[in-house]
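K.L.:
for reference, the sequence and a predicted model appear below.
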Amino acid sequence: MQDTEDKIKVGISIGDLNGIGSEVALKTFEDSRMLDFCTPIFFASNKTISFLSNHFKIPIKFHGIPDASDAIHGKVNVVNVWKETPEITFGQPTEKAGSFAIRSLQAAVKALKEGSIDVLVTAPINKKTIQSKDFKFPGHTDYLARELGGKSLMFMVTDTLKIGLLTDHVPVKEAPSLITRGLILEKVRAMENSLIRDFGISRPKIAVLGINPHSGDDGVIGSEDDDVLRPALKELSEGKHLVFGPYAADTFFASDAYLKFDGVLAAYHDQGLIPFKTLSFGKGVNFTAGLDRIRTSPDHGTAFDIAGMNKANPESFKEAVFTGIHIFRERFQYDELTRNPLKKSRLRRRGKGEDR
């Protein structure tokens, strides 16, 4: 890992070449001022990036390198992961595009593990076309959880709203049975640790949403909230964690209750992502918290319906880059200061609303 006084190396996995990922990634670095904040490293090939930049009329100059460790500051770098020329058919989900997306991701994760890059920003993939005998994961989060140390938490973040998930890419019918005391303790602690270490919030307040409608209505609409969720939250509260709930999900966001908390933990994917994307779409970032390396991504998918049309908005991807840089700096500072007892007393902690 490099010192934060140097440019932070941001690795970019290219995602599904038939989607909008490459477009928003290139548009992000079309503005040369971005090079003042970081050193971008695309994992693809010179020919692929050249074709894409010509197609989208993005006059971006890039520097081809054999390895991420050879990246040059002040330039857009491209690690040549493949020599062949991929067939790009915008808007079409194909197994071939999926295979290139995985090759890019695997090379980027390898560089992340080796410390050749500091932050990984992943462009969107198609969850069906990436499946193969060598890659059987429902998405980035699950793959990264295996490859990187720690316990992963899918954490959707903006400046004012941060939502994590107890369960993520699983069928809705399976979610309640997967929510156990152990899982609740693990995810709450992962969120709490991330809010402290990655966002500089000293005593984070966390709200937990109920599993069933109305949090079960005292057992009338399911028993999981009373049997599993409430006892786990009581245990955490008795352990001095600022954890509250369960709250009925249908009114929690409509009443602006979320503004009173630093983080919100939802029971399953859509319970958390529907309000998050409604309130923050285009500005939100998907952060894989709880791991010993930093990965972010935009809050949207491949958007095949507009792929190749030069219509994609790069704001969420750009925000993913800035968020990754911010987390890297926060984590670097926190680890440095808490590692040294003489510096620890000078560690300044910020409250809610001052985490960026």
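P.N.:
Structure received.
K.L.:
contacts and neighbour counts: CA atoms only from here.
P.N.:
Will do.
K.L.:
show me what contacts the spatially most central residue of the chain?
P.N.:
Centroid check for the chain by C-alpha atoms, centre = their mean gives residue 287 as the closest residue, at 2.2 Å. With contact taken as C-alpha atoms under 8 Å, 6 or more residues apart in numbering, residue 287 is in contact with 154-157, 294-297.
K.L.:
the closest residue to it other than its chain neighbours - how many residues pack around it?
P.N.:
Excluding its sequence neighbours, the residue lying closest to residue 287 (C-alpha to C-alpha, 6 or more residues apart in numbering) is residue 296, at 4.4 Å. Residue crowding around residue 296 was assessed by other C-alpha atoms under 10 Å; the count is 28.
K.L.:
then residue 218?
P.N.:
Counted by other C-alpha under 10 Å, the residues lying close to residue 218 total 11.
K.L.:
run through the helices of this structure in chain order.
P.N.:
Counting by DSSP state H, the chain has helices at residues 21-28, 46-55, 95-114, 140-147, 175-178, 181-197, 224, 230-238, 249-252, 269-280, 315-339, 341-344.
K.L.:
so which of these gets nearest residue 168?
P.N.:
helix 269-280 (4.9 Å; C-alpha to C-alpha).
K.L.:
now do the buried residues in that closest one.
P.N.:
When burial is assessed from 16 or more other C-alpha atoms under 10 Å, helix 269-280 yields the following buried residues: 269, 271-273, 275-277, 280.
K.L.:
another structure for you, compare them:
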Amino acid sequence: MEKDKNIRVGISIGDLNGIGSEIILKTFEDSRMLEFCTPVIFASIKTMSFFKKHFNSSINFHGINHLNQIVDGKINVLNVWKENVSINFGEEDVEIGAYSVKSLETATAALISEDIDVLVTAPIHKHNIQSESFKFPGHTNYLAEKLGGKSLMFMVTETLKVGLLTDHVPLKDASAQITAALISEKIDTVYTSLIEDFAIERPKIAILGINPHAGDNGVIGTEDDSILKPELEKLRNKGKLVYGPYAADSFFGSKNYKNFDAIIAAYHDQGLIPFKTISFGHGVNFTAGLNKIRTSPDHGTAFEIAGKGEADHGSFKAAVFMAMDIFKTRTNYKIYSKNPLKKRQKKI
């Protein structure tokens, strides 16, 4: 029987002055990775050779100028640019930010054209990437526009999954953005992702309150009673196993999160502080709700240690494996949904 073709994992390089290059090199220095996937790094051979020398890496690259030159069993580097780039680790530089945008845009186009199967993004610097032609607060918003769908920041490990009602918005604006329509949309996105991407057939989801103590019956804000609780009741009446709202301050410390397949937080720090406290170093940021698969590590550019060889690549490696697992599970779900008599497995 012919061996299945490796999953093609596209990798956008992120901010060249950050730790992205280091965690990519450390991940693929393990030659066994090539048994699972075919990496395609969107950067340039000159740039990656600089990183190889700087970090004294034993890695070998296969430079290509066109996506039809990708070779399985090699670490492919697509030349998105050919000029030399001046790299200064740890420095914030808008010119370097422009290279991270070039990498992301080219990788996204390859994802759309299906020259790659999944996309794993190394960390960008959100200020460096801003320009007249690129005005997105981060990867999630950009990919939502390019790929279509209702995107959701979904922080995941094997045992903990946290989604957000609002993500990269100022705290003063978060509550105003939470509407009945948004609550329904985000819960539906999480629910569908748990089924199609993680093979959980009857998802059980917990919702955290918007206000402290979920409003204490209106004493500390009315949004939980007037917006969140009625919408959750509607969804329960439709058969979804959604519970809450729960007071966020004790939810994780009491280990209650272990009773659910996913938790949805009202705003960024309410969900990500406990997630990263519990899972930092092996958590993955997955953009749920899109018709293509994108993951990233659960950390940023880490300018303070960039270039020093100190970066932990565990989360990036987990992001690569998570992207492949979701690709397989989603593919299997499509087969299963067309023929319900087929036995569905979590991984194929």
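P.N.:
Yep, it's here. Just so it is clear, the structure is predicted and the values come from calculations on it, not from any experiment.
K.L.:
so after superposing, what's the score?
P.N.:
TM-score for the superposed chains, counting by TM-score structural alignment, normalised by the length of structure 2: 0.98, backed by 347 aligned residues with a C-alpha RMSD of 1.3 Å.
K.L.:
how near is the residue nearest to residue 287 of structure 1 to residue 130 of structure 1?
P.N.:
For residue 296 of structure 1, the distance to residue 130 of structure 1 equals 19 Å [C-alpha to C-alpha, to the nearest Å].
K.L.:
single out the most deeply packed of the helices of structure 1.
P.N.:
helix 21-28 (a mean of 24; mean count of other C-alpha atoms under 10 Å).
K.L.:
mean deviation, that one versus structure 2?
P.N.:
Following superposition, helix 21-28 of structure 1 is found to deviate from structure 2 by 0.7 Å on average (mean C-alpha distance after the TM-score superposition for structure 1).
K.L.:
list the buried residues for stretch 210-223 of structure 1?
P.N.:
Residues 210-216, 222-223 are the ones in stretch 210-223 of structure 1 that count as buried (16+ other C-alpha under 10 Å).
K.L.:
which one of these is nearest residue 182 of structure 1?
P.N.:
residue 211 (15.5 Å).
K.L.:
tell me the contacts of that closest one?
P.N.:
Residue 211 of structure 1 sits next to 176, 224-225, 229, 267-268 when contact means C-alpha under 8 Å, 6+ apart.
K.L.:
test my guess that residue 287 of structure 2 contacts residue 295.
P.N.:
Yes. With contact defined as C-alpha atoms under 8 Å, residue 287 of structure 2 reaches residue 295; the gap is 6.4 Å.
K.L.:
how far away is the closest residue to residue 99 of structure 1 other than its chain neighbours from residue 190 of structure 1?
P.N.:
Take residue 99 of structure 1 and drop its neighbours on the chain: the residue closest to it by C-alpha to C-alpha, 6+ apart is residue 130, 6.1 Å away. Using C-alpha to C-alpha, residue 130 of structure 1 is found at 28 Å from residue 190 of structure 1.
K.L.:
what is the neighbour count of the nearest residue to residue 30 of structure 1 once chain neighbours are set aside?
P.N.:
Leaving aside its chain neighbours, residue 30 of structure 1 sits nearest to residue 60 (5.8 Å; criterion: C-alpha to C-alpha, 6+ apart). If you count neighbours by other C-alpha under 10 Å, residue 60 of structure 1 ends up with 17.
K.L.:
residue in structure 2 matching the residue nearest to residue 99 of structure 1?
P.N.:
Using TM-score structural alignment, the partner of residue 130 of structure 1 in structure 2 is residue 129.
K.L.:
map residue 59 of structure 1 onto structure 2.
P.N.:
In structure 2, residue 59 of structure 1 lands on residue 58 (TM-score structural alignment).
K.L.:
now do the contacts for the closest residue to that match other than its chain neighbours.
P.N.:
Take residue 58 of structure 2 and drop its neighbours on the chain: the residue closest to it by C-alpha to C-alpha, 6+ apart is residue 29, 6.9 Å away. Residues in contact with residue 29 of structure 2 (C-alpha under 8 Å, 6+ apart) are 57-59.
K.L.:
count the neighbours of residue 38 of structure 2 for me.
P.N.:
Counted with other C-alpha under 10 Å, residues neighbouring residue 38 of structure 2 total 23.
K.L.:
which residues does the nearest residue to it once chain neighbours are set aside contact?
P.N.:
Closest residue in space to residue 38 of structure 2, ignoring its immediate chain neighbours: residue 8 at 4.7 Å, by C-alpha to C-alpha, 6+ apart. By C-alpha under 8 Å, 6+ apart, residue 8 of structure 2 lies in contact with 37-40, 115-118.
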